[in-house]
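Participant: when you get a sec, could you give me coordinates for this:
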Amino acid sequence: MRFGILGPLQVGGGESVVTANRDRIVLAMLLLHAGQVVPVDDLVDAVWETGPPVTARGQLQTCVSRLRRLLATAGVPGDTIVTGPAGYRVEIGPDDLDAQVFERMVAEARAAAAAREWVAAGETYRAALALWRGPALAGLSGAAVRRGAAFLDEQRMLALEERFEVELRLGGSGDLVAELTELVERHPLRERLRGQLMLALADSGRRAEALAVFRSGREILLGELGIEPGAALREIQRRLLAGDDPAGDAADRVPGREESGRAPGGEAGGRVADPEAGVAIREAGGPEPTGSVGAEEAVLPTTGAQGSPAPASRPPVRCLPRAIADFTGRQDTVARLRKEIEDGGPDVPAVYVIDGMPGSGKTTLAVHLATALGPRYPDAHLFVDLQGHSVRGPLTPSTALAALLRQLGIPGERIPADHADRIALWRTELANRRALVVLDNAASTAQVSPLLPAGAGCLTLVTSRRRLVGLDGVRAQSLSVLEPGEAVELLARIAGPERIRAEPEAAAEVVRRCGYLPLAIRLAGSRLAHRPRWRVADLVERLGEEDRPVLAEFAVEHRTLVDAFALSYAQLPGPVQRTFRRLGLHPGEGFDRCAVAALTGLSLAAAREHLDELVDAHLVDEVDAGRFRLHDLVRQYAAELAVVADAEPDRREAVRALLDFCLHTAVEVSATFEASGNLRSVVPGKPARPDLVAVSARQGRGWLDAERANLVPLVILAVEQGLYRYGWQLARANWRELYVGGHLDELIQTHTHGLRAAEALGDDSGIATMHNYLASAYFRLGEFQRSADSLQVVIAIWERLGDVAGLSMAYVNLGLPLMMLGRTSEAVRHLEHGLALARQTDDWRTMPNALTNLGNGYMELGRYADALRVLRNRLFLARQHGKIDVVADTLGGIGAVYGRMGAYDAALSRMYAALRVLRTLRNHFAEGDLLNEIGAVERACGRPAEAAARHRAALAAMRDAGDRGGECTARNLLGRDLRDLGEVGAALELHHQALHAATRIQCLPEQARALDGIAACLRPTDPAAARSYWTRALALYVQAESPEQHEVRRRLQELDRAVDGDPG
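Facilitator: Sure, this is the predicted structure:
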């Protein structure tokens, strides 16, 4: 089998070659729906559960491309993943996926069982179950994947139960006891398994043990769910007590196999008796009831333990707080929850847990929802504040039960003192009522469990700042912050719609600074409402004052945001509180457990435990599997706590440890694919936490992608903390990923701050390094003169320091902006000098760049033989040192030279081979350049439509990469293609766009080509205008020493002959 999901994700029959979490989630989603199209939106939601980035679709395409490549390395054809108009699907054979084989074999086993071929059925069940290697998709998180995995795990359990039925028929009971005992311990609420264990024990002569299994199961069901065992399980118990065959007269009486799902006697769902007769009250931990029905079961008359009147005589109870009139937002959540509850039917008990961070509006939502659903539950509307996060401490379950019973009208003297008796009375009182219960501000599962009604027709809404993961059979709704539009609407309802409409931009900024948190918005809106002379902009100004704690603005009378956060913080264990404070020092958008371990000095395991605690407390959000973030206001709170509670040297050391970890991880990852190979020499030394660096570096580029948003804040933090060496070295370590990925704004920000750090240190080497890499960004942005100026600074520094290697690299880099400025001969001279210096020091790291840039220079001058010579030399070096990216880039360059020479077949074979490699390396710049060259050759071969397709792709790649010069080239080349296709108007527009952009960035060659293209478009209709444009183009071509000047001269001469009437 090629794929395995019945256990950890497996590809190619071995351990999965897919290691990045995002890739694994996408592949898992496709395999869970094998043969079906999985919509792009579903994949985006699976990967980014709490809100995808704007680039999500593009990242998903990259992810699928990478998956195809990885599958190929595992011997799986790349076209297994098929792109459709609406999404992606995997096309596999019937034996390629273990889950499909399992499904088929289970169907065969069921068919054999239906035909009463028990031996064949048993063998087939065993073979099917042997395919499982552990829980489905073990190790993968994410709600969508876990839903699919949970379905598969349930199918496994059903197959196990069906297999045991067959085995029991075959008489192998004794061999089944140990296996069934283990499964019942792991799945105590599966009554079918428990019944099968009882039958196996009874068949082995161990009837007393079988009855003990029933009793323990009954206690679990009553204690955790408040229900009695089902009819089938009770029937086995009855037969055991009576001394009958526990399997009954018919073998089909094994639990869970009744055709109608009814217990003997016709009672649906395994109820104890007619509701009019009584309800079960036994609670786990309470005294064993006695009576005529024996020790296994007891009922209580509906008059209640203390003689309460029957429900029909009781007046309705209404104890809900007033719903907030300005409830805003969450409309989709409210609508979905209402539909789920209403579709559940009137007689189905339901429990919903609404959890979220402090101030997210949990209570407001619960009360709003309860008020809206109130008419469905006419008998009682109950509400209790469990004080889970209160300075007074949480209510005990017994105290909460007393409060709820009093709301039902039970006098205090009739409320039992014993906890178990209170639970029994509570559930008895609600057994025949249609009641709605709101349990607000819950602290824990243990606090809530005894308060859950057992009767059908009750709805319980629980709110908590913690995830109550221990509650079985409930539905959870986690609240995030509001959407921006909802947040502004809430502010308007509180502060007044006219004020908000008058200052929409200021209002948007207020809610942004509130982090879209409902409580923060309410407090900010209340301040505006109580200060009618304030403009909204005044509040924005106060929220932005650096010398005033922002959190202080979120306070009205005795209600503050700080108090809300403080109550959650106070309930954390001391070590976890310290971790929370350390997180306030992290300046970025998100972090992983390794970063937390670095900040805190904890082990990875301890960091994970602390994060789990903080996530459960809703002080930290897990935004993706293994990626976490703090809400902006929570981060400010944590940072303020750190200043108060932790000494300044401790805080600074924590920051240094974080920077050290990030720096050395970036070096370890980037050094593996950076062509120059000098990164390790720029950042010497060893990491303080090599264990963390090793774990993170295994993620490769995935780690760099995840941390990119943190890079600018980290470099700024290093400068602010005076940790200057980390500032400039961290910028340098991330240069290639920013450059190749087209993240030029971040490149300039990091290296500008890095330059400040190097200058503060007086480190000339760091200053030269920052200028050198800033020049690369300026070049791609079309700021060619600025790029050249920066490199002149670099040259001056290296000359003063006598650093020949640095000098050779600077001269080589200087050649590129000079060429774009039209100073091609001067550029070639600098390139030749840089190459000579590199050869002088045997610097093979600089030689490849020198050779490729020199090849481009020779090609621009029409010296094609020289261009081929130096590019072939570069190819030899690249192969010698195993640099696949350099090999691909050089092949593309050689192909481009062949294209200029008219050797089109040789050109295309090399360029398409190079393109396949470059696309796997995510080098958008090189890919765009190569697509431009391929398109030019396609056009020269008489295929303008193919050429246009390549140039459109090049234009898109250059836009993604932010390469303005490359965009100009692509527009000019695409204009030529469209002109050949007869789309002259579109071509003219593209050339004008190129001319405008090239003039703005002073790109002389593309200015000339744009003028050339405009002239060609105008030639048939306006020869005079065409002549003017060609004349201007010729002047620029001559200045740039471009061989294209000869073709323009020929066209001008041809035009002049046509005007003079000379056919030539």
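Participant: from here on, just use CA atoms for contacts and neighbour counts.
Facilitator: Fine.
Participant: quick one: stretch 513-521 to chain centroid distance?
Facilitator: Remark: stretch 513-521 is offset 23 Å from the chain centroid, using C-alpha atoms, centre = their mean, to the nearest Å.
Participant: buried stuff in the helix or strand harbouring Arg336?
Facilitator: Here Arg336 is covered by helix 331-343, with elements defined by DSSP states H and E. Neighbour-count burial for helix 331-343, counted by 16 or more other C-alpha atoms under 10 Å, picks out Val334, Leu337, Arg338, Ile341.
Participant: and the next helix or strand past it?
Facilitator: According to DSSP H and E, the helix or strand after helix 331-343 is strand 350-356.
Participant: the next helix or strand after that next one vs helix 331-343, what angle?
Facilitator: Tracing the chain past strand 350-356, the next element assigned as helix or strand by DSSP H and E is helix 362-373. In terms of direction (axes from the mean of the first three to the mean of the last three C-alpha atoms, to 10 degrees), helix 362-373 departs from helix 331-343 by 50 degrees.
Participant: thinking again about what came up before, quick check, nearest of the buried residues of helix 331-343 to Ala956?
Facilitator: When the buried residues of helix 331-343 are ranked by distance to Ala956 (C-alpha to C-alpha), Val334 comes first, at 41.5 Å.
Participant: now the helix or strand Arg522 falls within against helix 362-373, angle please.
Facilitator: Here Arg522 sits within helix 518-529, counting by DSSP H and E. Calculated by the same axes, to 10 degrees, helix 518-529 forms an angle of 90 degrees with helix 362-373.
Participant: which elements pack onto helix 518-529?
Facilitator: For helix 518-529, the contact count by 3 or more C-alpha pairs under 8 Å, 6 or more residues apart in numbering; DSSP states H and E identifies helix 484-495, strand 555-556 as packing neighbours.
Participant: before we compare anything, build this one as well:
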Amino acid sequence: MNQRNQTVPDLGQVRDIAEFVEALRLLRLRAGGPSYRTLASRVGPLLRPPRELTHSTLSDLFRAGRRRLDLDLVTATVRALGADDKAVAEWWAACVRVQTLTTVDGAAAAVRRLPPDLATFTGRHAEVEALLRAVGQVGAPTVVLSAIEGMGGVGKTRLAVHVAHVLVRAGRFADVQLYVNLRGFDPDHDPAEPGDVLESLLRQLGITASEVPSDLAERAALFRDRMHGRDAVLILDNAADARQVRPLIPASPSCLVLITSRRSLAELEEAVWHQLDVFSQEEALALLGRIAGAERVAAEPEAAARIVARCGLLPLAVSVAATRLRARAGWGLADLADRLEREGATTSEIGGAAFDVSYRDLPEQAKLVFRVLGLHPGLDFTAASVAAPAGLTPEEAAEALELLLDESLLQQRTAGRYEIHDLLRAYAGERAKAEMSEDERRAVLQRSLSWHVAVVTLTALAVSPDRVMPPIDPAVAGVSAPQAHSAAEAVPWYARERANVMQAVAVAGRLGFSSSAWRLPIAMAYFEELGQNYRELERLMSGALPHARIDGDPDGETDVARWLSFALAAHGRSAEAIEPLTRVLEARRAAGDGLRAGRILGSLAESYVGIGEPERGLEYALEGIRTIEESGGPVPSAMLTNTAVSLLKLGRNDEALEIQLTFVERSRRADDMRAVSLGLRNIADNYLQQGRYEEAGAAFEESIKVAIEVGDLYIQADSLNGLALTLRDRGLIVEARARAREAREVFAGLPEQEAARLLARIEASSMNYVE
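Facilitator: The predicted structure follows:
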């Protein structure tokens, strides 16, 4: 059937976000299937306000598994696809309805994160049946654990994923499907810490960063609570040992946990054990035929047997060898068998000869990229992240990565993102060590780390251009820096890259790249602050501080100490920040560095206000401004805020107002509209405290308007509450109640946990409306 002739479903029958996205896809097909790039150019001018839209942002709207929809983007997209006003209104109503239903009915809690079940899955009939029999125990008094053990490359992951998909297709485990790579045997990365894994799992289950406990036991308890009673399957892949696994096991008998490991996990006494061996010859030949062609295998049975024997019947090696055959239609099977028997394995694992053959037949550029992947700090890769360390353009890197994917030397779970099996990563590392000098290998790592610093910095500055950031060379990022024009675009990008960026920080610190070890956390700080992830921000800055001191860059210790101070203040621990700030202040003064000494004075002002000494805070704030001005530098906006807060604490509202007005004026000039919205809210609150209701109302109204434009729901709701207080104090009770209701309705379309977090912030706000 021609997809373009399919009709869009009755929107009244659409039940959830998944069905809504499917309806959008059909609408796009009916409109002629315009490319995402073309459609983005049509949608951007229809947004409010109009803006340039990237094709990747638009394509995300059509992505399966979404849990939230941008209402403005949906309506603009529908209109760009040819819908008239009546149809646009119907789509708008349906979008609101499915998001509300998702929040109320809990459908958003359905999480589907399994890797794909590959069409090349072969054999393992007895193992699959054994695992399915074990699943029959789900519903027993305890959670069912099935542990799949075996050597690297034997197919443990594919078996676990296949079984999970078989069960899901049969209607089991519809609530939650989770997958975690515990990286227990990755040659270049430490095994994943259980606490970090739990944070990731909780975030996938809808828990916000600020709600994730810091203690491992508390995280495990919260995870068990969120999984209780859920029809859930969890794959814990590549487990290092039982210690790593135990905190990740839910307690509900409705859950199934599939664990894979190269080691025996006999300490998990409650687990059902499944030992996985290499393929039988029949299974290995079947996989060879499935990839390379059954007719070719049948035509040369003796050569086929030689190939799988040389691969040690190891599924990963057979897959790589078969892919080599598929790419060489002119080869006979005997040609490959001869090559494999001539090669000597250069890796300790079985199948190294198959890797050798595939690697040595690659074009030089693909070989280079493969070696770079053996050194790359990322957990997964994009063309942009590989281009810089390889010294290629993103287009050249993408071409090489696709070639490696075609050769089965890489894996892909998500379009545009690549992963490498740890055996192949080890082999790539061997090739890098054999073919590159130590200086060349360190240069690859340095370029990779510098790329991460540059691209995260540029993304943060695109959203908040008035921030003071350490200088970077934009050319390092090339054309790979995302063209983010709002937090709505930049924050999802950071969320996708966050695990890789965190890993880059760890690699920089471990291998002594001190400059990157502090610059990268500084670049990340904006996003961690935006997500209110203050615990992680404190951890990052605490780790960065010694590297900043070693590096000797005056920006380093200054900026890291200031961010550490900010994170501690967010926890109510401002007193702990005074000593490191004072140490940096003394060093900057001794060096005659007024600009950085002034910034440190501003952070000390914030710390002293935090411990209840606003008089001393004001002294430091004013001294900091004076010091910076005398040094000829611009005063950072944050210092204006610190000064205003100190004055307000002392009841000197008029003086604070002058500074607040200056802050908003500067933010407008810098086009930092989120800061404008925040500044207007603070001005309005000041007016409200002075009883200047008309001016307060006008400032709150403008703050609300700007907050809506930039998508900051918290400032929007807080300003609505402030407006409600203003109306109440004027005696307009009915209007005040209406505005207070609006403040709560701002969060109506969010996932339940996110809405609860923001409502808790509103309730803690000084402007919370209470009857």
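Participant: hang on, the earlier thing: looking at the helices and strands packed on helix 518-529 of the first structure, which is buried most?
Facilitator: Ranked by mean neighbour count under mean count of other C-alpha atoms under 10 Å, these are led by helix 484-495, which reaches a mean of 21.
Participant: gap between the residue nearest the centre of the second structure and Arg66 of the second structure?
Facilitator: In the second structure, the centroid-proximal residue (C-alpha atoms, centre = their mean) is Ala495; its distance is 2.4 Å. From Ala495 of the second structure across to Arg66 of the second structure, the span is 14 Å (C-alpha to C-alpha, to the nearest Å).
Participant: so how far is the helix holding Arg522 of the first structure from its chain's centroid?
Facilitator: Its chain's C-alpha centre and that of helix 518-529 of the first structure lie 31 Å apart, by C-alpha atoms, centre = their mean.
Participant: next: stretch 501-519 of the second structure.
Facilitator: Using C-alpha atoms, centre = their mean, the offset of stretch 501-519 of the second structure from its chain centre is 18 Å.
Participant: what lies in contact with that stretch?
Facilitator: If you take C-alpha atoms under 8 Å, 6 or more residues apart in numbering as the criterion, stretch 501-519 of the second structure is touched by 377-379, 446, 449-450, 452-453, 470, 520-521, 541, 544-545, 547-548, 550-551, 556, 560.
Participant: which among the residues you listed count as buried?
Facilitator: Burial by neighbour count, judged by 16+ other C-alpha under 10 Å, picks out 377-379, 446, 449-450, 452-453, 520-521, 541, 544-545, 547-548, 551, 556, 560 from the contacts of stretch 501-519 of the second structure.
Participant: out of those residues, which sit inside helices?
Facilitator: With DSSP state H as the criterion, helices contain 446, 449-450, 452-453, 520-521, 541, 544-545, 547-548, 551, 556, 560 from among these.
Participant: tell me the one of the residues you listed nearest Ala220 of the second structure?
Facilitator: Using C-alpha to C-alpha, Met541 comes nearest to Ala220 of the second structure of those, at 25.4 Å.
Participant: contacts only, for the aligned partner of that closest one in the first structure.
Facilitator: Matched to the first structure by TM-score structural alignment, Met541 of the second structure sits across from His751. Counting by C-alpha under 8 Å, 6+ apart, His751 of the first structure touches Trp728, Ala731, Arg732, Met770, His771, Tyr773, Leu774.
Participant: from Ser526 of the first structure, how far out is His751 of the first structure?
Facilitator: Taking C-alpha to C-alpha as the measure, His751 of the first structure falls 43 Å from Ser526 of the first structure.
Participant: how about Arg786 of the first structure?
Facilitator: Computed with C-alpha to C-alpha, the distance linking Arg786 of the first structure and Ser526 of the first structure is 51 Å.
Participant: neighbour-wise, which of those two wins?
Facilitator: Ser526 (18 against 15; other C-alpha atoms under 10 Å).
Participant: OK, contacts around that one?
Facilitator: By C-alpha under 8 Å, 6+ apart, the contact set of Ser526 of the first structure is Ile494, Ala495, Val556.
Participant: those strands in the stretch 351-500 of the second structure, which residues are they?
Facilitator: For the stretch 351-500 of the second structure, the strands defined by DSSP state E, counting those that start in this stretch occupy 411-414, 417-419.
Participant: okay, those, which one's buried deepest?
Facilitator: By mean count of other C-alpha under 10 Å, the strands of the stretch 351-500 of the second structure have strand 417-419 as the most buried, with a mean of 17.
Participant: tell me how far that strand lies from the chain's centre.
Facilitator: Centroid separation for strand 417-419 of the second structure versus its chain: 14 Å, with C-alpha atoms, centre = their mean.
Participant: now do that strand: which range of the first structure does it align onto?
Facilitator: Strand 417-419 of the second structure corresponds to residues 627-629 in the first structure, going by TM-score structural alignment.
Participant: where's Ala544 of the second structure relative to Gly556 of the second structure, distance?
Facilitator: Per C-alpha to C-alpha, Ala544 of the second structure is found 9 Å from Gly556 of the second structure.
Participant: can you check Leu759 of the second structure too?
Facilitator: 36 Å.
Participant: same deal with Gly378 of the second structure?
Facilitator: Counting by C-alpha to C-alpha, the separation of Gly378 of the second structure from Gly556 of the second structure is 24 Å.
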